[in-house]
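Engineer: No sequence on hand, only this structure:
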């Protein structure tokens, strides 16, 4: 069932009346930006091409990065601005077309982060109502809490970085935690294939290891991979060598982390669980918890009480630029619970794109093909 033009225009009109300015970033985007920032899941599904001048390009796989790039090109990075968009993104799929219609919004530069978080989630829910989709399930998470727990465990840097990279992918995160606990987690991302090379690097002099990797890349005629220099690739190999050998394994830290990731339930009920976890483990969570509570108060003021939202400590969005509050809106339970909306906070993204400092930012995208399926099933 295709969504009617009138219904789509109704949703866009809501975003405009809420004070958001329409923007239409180019479909062709520099590939290097996305290879560096979107995460492994989307990186594998990019539609890549090359410009006449040899520049690596891709069809935009999302709107957030292109919108932020336009924002930086048209004024001061830290200015307050609100944008909305409508158009296709492109990701390779095993089934169906890779052209995916979306509607979404981005809010940049607002310092009142709790209120901005609440406004954005409420706007996403209200936009769905324009398609007559209202009885939805809302799932929320907080990457700031996860990062604070990692910092409180005093893990080696290589493990902190690895666990942060995997946050949001429950299976791979669980496998990594098992390895950190000293348990055999089986093959992870081709670990068995690389084990000989990684074992040779483990414990090697860093300068010698760098030289080996750079020589191998030179022999293969490779000067960069995904925007990374040979030196950065060598650093990555050294990290992988430490991970594969289990260096820095800490069973107690692994059990503490598992306990945190098991915390879940209605958002208003998990506050006590999070406070109890902090008290029992001695991990400092006062700052992130204060932000969590302020957000819940702001959401309740927007008509979204904590009892209506489900919090899961393990929930993160598999895009590298998300940094704090994250959310998904799923179709009603009777519609197979398909995800209709994904969004969250990405305060570091504009700095990664060239701004002098971090800029508060939050946004969401609605997958119109999924909304169409829900409406069709109901009809």
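Structural biologist: Nice, I can see it. Keep in mind that this is a model prediction, so the values were computed, not measured.
Engineer: Please count neighbours and contacts with C-alpha atoms only from this point.
Structural biologist: Will do.
Engineer: quick one, helices of the stretch 151-300 of the chain?
Structural biologist: Counting by DSSP state H, counting those that start in this stretch, the stretch 151-300 of the chain has helices at residues 157-166, 170-180, 191-201, 206-219, 230-245, 251-261, 267-281, 286-301.
Engineer: Second structure for comparison follows:
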């Protein structure tokens, strides 16, 4: 089969197929593995009493520009934005700003003092596609809105760690830092600029631009020469106010009490303007240079950036499902196999085909996974199809079986065959079917 090349899926996106795939434009992990991962994520987060929130894929462009920050790479270079009529739209590049918008718009503060929310869905960025980085990717994460205590920070980090522990991932590293309160970041920004300005000519073109606009992003550099220049740079922890330091120390103490290991990293600032106080990132060595599995932090100032009259304490994390899948594959995670069918109905002739169509519906109402031939093929071809779909049983009916009102039921594992009356077929199958796991 052929397809007009101009109609293939867009570079940086992929199809998720029912079976494992090796073709270009398809993700190698089948849909049943994605479903398993999503189910585990939901189960873990719901044990922490997080409740799901779903926001639109389309959001107003100003929401992301104001929420994420005009000078961030996301807004400056990575948004898929367009105008229709008088409205500017963007395909959401992240979900924290949309969740905060929903919180404010729908007055979720009136539903309880603290909102514990989780999400799972696609996001879009104009990335240069590479392993673990796509133009359409899938995020999951949580937001705790309305709690300013260090316990809330520890709860979010504990929930993040619990997800990855549920998959049995090893060799993970949690990096931790603090950005302080509203006064800390401007003072540190000025100190960092003063330190780096004499070295401006030694910085890359990107870092020279960031030096004027967003110097904290230089701390994220992977350039070896710039890393050496930063060795003696001022540390943001030295600029924390007493209350900000107390908050950070309390978070560390809670993590230690919970048995969650971490390393302090003064260079961890993350790329979004709305972060304050705690910031963190979880890394896996199985991801290569782009090692981040998940990350997040506190963003008490975001609500005001969106026009709210006062700060709203909030903290959360976001994580990529594609990156999680890469780490799971690297550690040879045993994804559950597709369970296959319980029953495949093999019909010989038009009358039997009509009977099979009705019988399939009845068996499905009884909770069985059932399929049937829709192409009018031979018995041999239908049996091959039953075998291909890993059916536990094949139920064979032709004119003779219709007259006797008995079906031939073949055990596809053993080859044994039974004659079963039509009115006993459902009970027989429900009593003998053992689902594949």
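Structural biologist: Everything's here; your move. What you see is a predicted model, and the numbers here were worked out from it, not measured in a lab.
Engineer: and the helices of the stretch 151-300 of the first structure as TSV, adding distance to residue 87 of the first structure?
Structural biologist: Shown next, in TSV, are the helices of the stretch 151-300 of the first structure (distance: least, C-alpha to C-alpha, whole Å):
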stretch	distance to residue 87 of the first structure
helix 157-166	29
helix 170-180	31
helix 191-201	39
helix 206-219	39
helix 230-245	35
helix 251-261	36
helix 267-281	33
helix 286-301	29
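Engineer: residues contacting the equivalent of residue 321 of the first structure over in the second structure?
Structural biologist: Under the alignment (TM-score structural alignment), residue 321 of the first structure maps onto residue 274 of the second structure. Residues in contact with residue 274 of the second structure, defined by C-alpha atoms under 8 Å, 6 or more residues apart in numbering, are 67, 68, 69, 299, 300, 301, 302.
Engineer: same deal with residue 300 of the second structure?
Structural biologist: 274, 275, 276, 311, 312, 313, 314, 315.
Engineer: could you redo the last one with a cut-off of 10 Å?
Structural biologist: 145-148, 181-182, 274-277, 310-315 (C-alpha atoms under 10 Å, 6 or more residues apart in numbering).
Engineer: quick one on the thing from earlier: could you check how far the match of residue 321 of the first structure is from residue 240 of the second structure?
Structural biologist: Going from residue 274 of the second structure to residue 240 of the second structure by C-alpha to C-alpha, to the nearest Å gives 17 Å.
Engineer: Out of the contacts of residue 274 of the second structure, which sit inside helices?
Structural biologist: Among the contacts of residue 274 of the second structure, the residues falling in helices (DSSP state H) are 67, 68, 302.
Engineer: Of the residues you listed, just say which sits nearest to residue 268 of the second structure.
Structural biologist: residue 68 (17.2 Å; C-alpha to C-alpha).
Engineer: so what corresponds to the closest one in the first structure?
Structural biologist: Matched by TM-score structural alignment, residue 68 of the second structure corresponds to residue 38 in the first structure.
Engineer: mind listing what that match touches?
Structural biologist: 61, 62, 65, 318, 319, 320, 321, 322.
Engineer: Now the two most distant members of those.
Structural biologist: Checking these with C-alpha to C-alpha, the most distant pair is 61 and 322, at 15.7 Å.
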